[in-house]
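In: This is the structure alone, sequence omitted:
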């Protein structure tokens, strides 16, 4: 037997040990995610290795979020076996009873933040909102904190914030008011809105998509902005004159669920167990800037040491950031978003 083949067999055997028993060979499950380069990365990191190890077929679809799941479940027409959602959507969908209970006898939750482990949903990856600024405007003396971003006298310039992600911007605003990262949650909504009110007259662009935020910074239409870490990383790789760090970042989790009434629940449970395993989680940052949700991924040796410092969920970077509280936003999102939208549209 060749060395390459023996290594591959050992790797597959290791993955198979994650689940209590193999899925039935020939099973087919459908997984829905967000599409684009992120889903392409998931295919390489999670879906293909899982399909190979379990001997199943994984079909793929794309989702627009919780509304899609709600329509399938309430209409008794569930076509997905696993779907990805934002953590706040998972919290809301759980409250509505839209998901199957997860079997943590099969899914090993160790290494995952307990705030992202629930009866019927579990975290899958992280993104971060970070502060980016143009070094051709500020050199190395640009704004480093959200209080700096809010300080228009010390750091004059054009600014951009997100209008589409109220939870992220309100978290940023709370940090700008001087709160330490461990005191942001539960967010004082009215206090965060007052903070937004102080800066809104100096915001030149309210972005509604990651692509727009990236383009604003790339074209020099703004000198500083809130931006998702993946977009910030792309700008750096493309040679744009920008700087950012994970200091005071806002860490946002995505999660995965099995919709209530999924036709292939047993196979889906085993597949999900593999998706969140350290070995497969460690694959994700090899293809995309979303961070592993399982901190044990950083102990596998699969992630190059020089890459770890740039991953938002690396242990040293997590310490610098605020993790959005999905349970908090489950109950406050609608009202907070309405108040936020009304404020910035004045």
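Out: Done, it's in. Everything numeric in this text was worked out from a predicted model, so none of it was measured.
In: For the rest of this, base every contact and every neighbour count on C-alpha atoms.
Out: Noted.
In: helix or strand right after the helix or strand hosting residue 236?
Out: Here residue 236 sits within helix 229-237, counting by DSSP states H and E. Sequence order places strand 242-244 as the next helix or strand after helix 229-237, per DSSP H and E.
In: Run the chain-centre distance for the next helix or strand after that following strand.
Out: Following strand 242-244 in sequence order, the next helix or strand is strand 250-257 (DSSP H and E). How far strand 250-257 lies from its chain's middle: 4 Å, per CA atoms, centre = their mean, to the nearest Å.
In: tell me which residues in the top strand by length along the chain are buried?
Out: Counting by DSSP state E, the longest strand found in the chain is strand 122-134. Neighbour-count burial for strand 122-134 flags 122-134 (criterion: 16 or more other CA atoms under 10 Å).
In: Put this next to the first one:
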């Protein structure tokens, strides 16, 4: 009798443990802030959907961006409601400095995949998963092949030589905007841009300000301006110009003086699913996934092996393609994150100055 109850007890315990393990497996989850528009769609299709099928981990995708303020507020409240988000170095470095981001545990990531990445892709605070660029885009209907067209930012600034409606991104976020473009237009060489001469940049912006139809903030605004024919030329995301061309609005990309920027996966401090976040990062760095993301978005992969899987006609339109990158420069995100004696980052001060300048 004692043995029977013991067996029943062991069976009940085994069933209980099995159910618990099954429940644990079913409740593995992840919340990702993926960005909006083309970017969010690319993250969902190239990474999230196949990751769910392979891993069984349920992924909730938020098609939005996350601000530094949200990171800080959630850290202070202890209520972290997401596990992964894309971030620039300029955005991530100050957060990591404030202990708001988890340190990436490279021991939990696929070592073979990590070995393929360039050193700058593997930071303590994040893993680079794609590159994009701010470029000069031209409406082909207004600047057909073989006809004179701006080939750099100084010529974009020359409204007499190249008349037409123009657009530039605003700098209200501090970490983006046309400051480098303004300095290039004023004659500063690409390799002498940093540290940015902010005073000189705003003096250059004063010259072009009357000719700017709209200072756009997000990529959807860039798309709408060109799609509607509202502007003939302007600064924009390379991937958005590629998307416009694919949507039967042919655009020419000027790779000369393109500003290359990287986006990294970052994990907020206090994430409830750090293990799953690392699993997702490894998955997203696979060459086939990186190539698929590039096809969907027009943004360049971080894993160089992905180029073996990308059609040549698309590869030639990506910023890290050798013929394009040789004419581009890499945005110094560390400079934007530097903190001055006033406790503010360079990005903070640019944002403040921009908001004052744009209303004058």
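Out: Structure's in. What do you need? Every value quoted in this text rests on a predicted model; they were computed, and no experiment measured them.
In: Just give the TM-score of the two.
Out: Once the chains are laid over each other, their TM-score by TM-score structural alignment, normalised by the length of structure 1 reads 0.83; 321 aligned residues with a CA RMSD of 2.4 Å.
In: before we move on, the earlier item: which strands or helices does the next helix or strand after the longest strand of structure 1 pack on?
Out: Next along the chain after strand 122-134 of structure 1, taking DSSP H and E as the criterion, comes helix 135-138. Helix 135-138 of structure 1 sits against strand 242-244, with contacts defined as 3 or more CA pairs under 8 Å, 6 or more residues apart in numbering; DSSP states H and E.
In: Give me the contacts around the strand it packs on.
Out: For strand 242-244 of structure 1, contacts defined as CA atoms under 8 Å, 6 or more residues apart in numbering pick out 130, 131, 132, 133, 134, 135, 136, 232, 235, 236.
In: Reformat those as JSON lines; add distance to residue 176 of structure 1.
Out: Converted to JSON lines, these look like this (distance: CA to CA, whole Å):
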{"residue": "130", "distance to residue 176 of structure 1": "13"}
{"residue": "131", "distance to residue 176 of structure 1": "11"}
{"residue": "132", "distance to residue 176 of structure 1": "15"}
{"residue": "133", "distance to residue 176 of structure 1": "16"}
{"residue": "134", "distance to residue 176 of structure 1": "20"}
{"residue": "135", "distance to residue 176 of structure 1": "21"}
{"residue": "136", "distance to residue 176 of structure 1": "24"}
{"residue": "232", "distance to residue 176 of structure 1": "20"}
{"residue": "235", "distance to residue 176 of structure 1": "24"}
{"residue": "236", "distance to residue 176 of structure 1": "25"}
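In: Start from the N-terminal end of the stretch 151-300 of structure 1 and give the strands.
Out: Taking DSSP state E, counting those that start in this stretch, the strands of the stretch 151-300 of structure 1 run over residues 159-162, 203-207, 224-228, 242-244, 250-257, 291-292.
In: hey, which of these is tucked in deepest?
Out: Comparing the strands of the stretch 151-300 of structure 1 by mean neighbour count (mean count of other CA atoms under 10 Å), strand 291-292 ranks first with a mean of 29.
In: So which bit of structure 2 is it matched to?
Out: Aligning strand 291-292 of structure 1 against structure 2 (TM-score structural alignment) gives residues 300-301.
In: on average, how far is the matching stretch from the matching bit in structure 1?
Out: Compared with structure 1 after fitting, stretch 300-301 of structure 2 deviates on average by 1.7 Å (mean CA distance after the TM-score superposition for structure 1).
In: any idea how far residue 304 of structure 2 is from residue 121 of structure 2?
Out: Going from residue 121 of structure 2 to residue 304 of structure 2 by CA to CA, to the nearest Å gives 11 Å.
In: Between the two, which is the more surrounded one?
Out: The neighbour count for residue 121 of structure 2 versus residue 304, taken as other CA atoms under 10 Å, is higher for residue 121 (19 against 16).
In: show me the contacts for that one.
Out: Here residue 121 of structure 2 is in contact with 127, 128, 129, 264, 302 (criterion: CA under 8 Å, 6+ apart).
In: Now do the same for the second one: its match in structure 1.
Out: Taking TM-score structural alignment for the superposition, residue 128 of structure 2 sits opposite residue 123 in structure 1.
In: can I assume that match is in contact with residue 256?
Out: Yes. Between residue 123 of structure 1 and residue 256 there is a contact under CA atoms under 8 Å: 6.3 Å.
In: Following the chain past the helix or strand encompassing residue 54 of structure 2, name the next helix or strand.
Out: Using DSSP H and E, residue 54 of structure 2 sits in helix 49-55. The helix or strand immediately downstream of helix 49-55 of structure 2 is strand 58-62, counting by DSSP H and E.
In: Could you tell me where that next one falls in structure 1?
Out: With TM-score structural alignment applied, strand 58-62 of structure 2 matches the range 57-61 in structure 1.
In: Brilliant, that's me finished.
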